[in-house]
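>>> Quick one, structure for this:
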Amino acid sequence: MLKQILLPALVALTLTATSFAAAPAPERDQRRFEIRSLQMMIDHHFAAVKMSELCDGRTVHAELQQICDDIETSQMEEIVMMQSWLQSWYGITHQPKLDRKSQRQVQYLSTLTGERFEKAYMALMIEHHSMAVRMALEILNEAYHPEMLNMAAMTLAKQGDEIAQMRLWLQQWYGINDLDHHDRR
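Okay, the predicted model is just below:
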């Protein structure tokens, strides 16, 4: 469903991106925005990778293990891509790091296994992906480079689908409908 909604946006974005080929260099505010956004998204993806690495040996459902593996692989690839953009566009090197909240979440997840791990992981990842969706929307509104615009559109589609899937699993497997009253630390 989300893909059906976003497909016209992706087509429009692709058409818009081709018009950037002859555009002037990004303005100073756009440069600052892109640098800050890329650094934040690199760190954000790194947190998702670290949480997803913990799935090995802790999940009950093979389907969840598969989504963990997908998140780990795709977000590491995107980190490398965004690092290359920072370097080639702005001459900046950025190594990913975990903020305090992400450190606490990874530490908490590392203490859990089985059903408790699955429930906590999915609740935390839904929250985490929701933040990435908000960041992607901001990128769509503010970024200069078409590569960033395309990445943001793909983030909306992929992470939106993963949010929907994990919410469905929480509901089907554990009867959890209200994430506000579930322990996410």
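
>>> CA atoms for contacts and neighbours, from now on please.
Noted.

>>> In this structure residue 142 contacts residue 33, no?
Yes - Residue 142 lies in contact with residue 33 (Cα atoms under 8 Å); the separation is 7.3 Å.

>>> ok, residue 68 - how many residues close by?
Using other Cα atoms under 10 Å, residue 68 has 23 neighbouring residues.

>>> Nearest residue to it in space, ignoring adjacent ones along the chain?
By the measure of Cα to Cα, 6 or more residues apart in numbering, the closest residue to residue 68 outside its immediate chain neighbours is residue 52, 4.9 Å from it.

>>> mind checking how far the one you found is from residue 88?
29 Å (Cα to Cα, to the nearest Å).

>>> now swap in residue 73 and tell me
In this view, residue 73 and residue 88 are 23 Å apart by Cα to Cα.

>>> for comparison, sequence B:
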Amino acid sequence: MNSKRSVFRRHAAVAAAGAAALVLAACGGGGDSSAGHDGHTTASPSSTAASASQGRHNAADVAFAKGMIPHHRQAVRMADLAHGRARSAQTTKLAEDIKKAQGPEIETLSGWLTSWGEEVPAEGAMDHSMHDTGGMMTTAEMDELQKASGKAFDTAFMEMMIKHHEGAVSMAKTEQADGSYAPAKKMAGQIISSQTAEIDKMNELLGRN
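Sure, this is the predicted structure:
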């Protein structure tokens, strides 16, 4: 009898130990599963990456991109007018160089804004305050340029583009002083260098140097 009772107790103890092990395993598994689930669904890694990305630019960088896109678009439209209207090869070459440089920059600036979660200025959108600060042409000035041809076009194009470039250089200098996004500051430096050289060239062609 005692032997049977001892065997029964041993079986009961083993069963209890097994049940306890199962409970512990379930708890442990649940913990691991929860941790793994949290690891997949938590926004922490992406948030950290986003924060790092956001930290690379500031309001000045956004203003630079949003201002330079319509500014460049107008320069490209002005350059497009040279075809069939310009008389001198220098004016035609200058217009081609402007399109080659500023077209890709528009795409780059638009890409930055999109990656920052900012809105890209719509085609035709323009801040009218830029007429004074950014050297943008008015509608009347663009109409005047479109109606001109030959030497009159060359002169008007260069005079307007000098003013336009001076506005871009000013905007680029502001970006270099106030911006924090390294690629934008680098582009600003390139704009200052290339457009200052083009201003000098146009002044020379106009006989101002």
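
>>> Give me the TM-score for these two chains.
The TM-score (TM-score structural alignment, normalised by the length of the first structure) is 0.74; 149 aligned residues with a Cα RMSD of 2.1 Å.

>>> follow-up on the earlier one: more crowded one of residue 73 and residue 88 of the first structure?
Higher neighbour count among residue 73 of the first structure and residue 88: residue 73, with 14 against 11, using other Cα under 10 Å.

>>> coming back round to it: next, the contact list for the residue nearest to residue 68 of the first structure, please.
By Cα atoms under 8 Å, 6 or more residues apart in numbering, the contact set of residue 52 of the first structure is 68-69, 71-72.

>>> And residue 160 of the second structure, by the same measure?
residue 137.

>>> What's it aligned with over in the first structure?
Counting by TM-score structural alignment, residue 160 of the second structure corresponds to residue 124 in the first structure.

>>> now swap in residue 150 of the second structure and tell me
Aligned counterpart of residue 150 of the second structure in the first structure: residue 114 (TM-score structural alignment).

>>> burial measure for its match, as a count.
13.

>>> wait, isn't it in contact with residue 58?
Yes - applying Cα under 8 Å, one finds residue 114 of the first structure in contact with residue 58, separated by 5.4 Å.

>>> any idea where the helices of the first structure begin and end?
For the first structure, the helices defined by DSSP state H cover 2-18, 28-53, 62-90, 100-110, 114-142, 146-174.

>>> Where is the longest helix in the second structure?
In the second structure, taking DSSP H as the definition, the longest helix is helix 2-41.

>>> what's the distance between that helix and the middle of its chain?
Here helix 2-41 of the second structure is found 56 Å from its chain centre; the criterion is Cα atoms, centre = their mean, to the nearest Å.

>>> got it, and stretch 41-55 of the second structure?
18 Å.

>>> Could you do stretch 84-99 of the second structure as well?
Using Cα atoms, centre = their mean, the offset of stretch 84-99 of the second structure from its chain centre is 29 Å.

>>> Need the counterpart of residue 9 of the second structure in the first structure.
For residue 9 of the second structure, no residue is aligned by TM-score structural alignment.

>>> Against residue 22 of the second structure, how distant is residue 9 of the second structure?
20 Å.

>>> same thing with residue 125 of the second structure?
Distance from residue 125 of the second structure to residue 22 of the second structure, by Cα to Cα: 67 Å.

>>> Same check on residue 182 of the second structure?
From residue 182 of the second structure to residue 22 of the second structure the distance is 57 Å (Cα to Cα).

>>> thinking again about what came up before, out of the contacts of residue 52 of the first structure, which is most surrounded?
residue 68 (23 neighbours).

>>> who touches that one in this structure?
52-53, 55.

>>> can you tell me which residue in the second structure aligns to residue 14 of the first structure?
Using TM-score structural alignment, residue 14 of the first structure lines up with nothing in the second structure.

>>> The residue nearest to residue 68 of the first structure matches what in the second structure?
When the second structure is aligned by TM-score structural alignment, residue 52 of the first structure is paired with residue 79.
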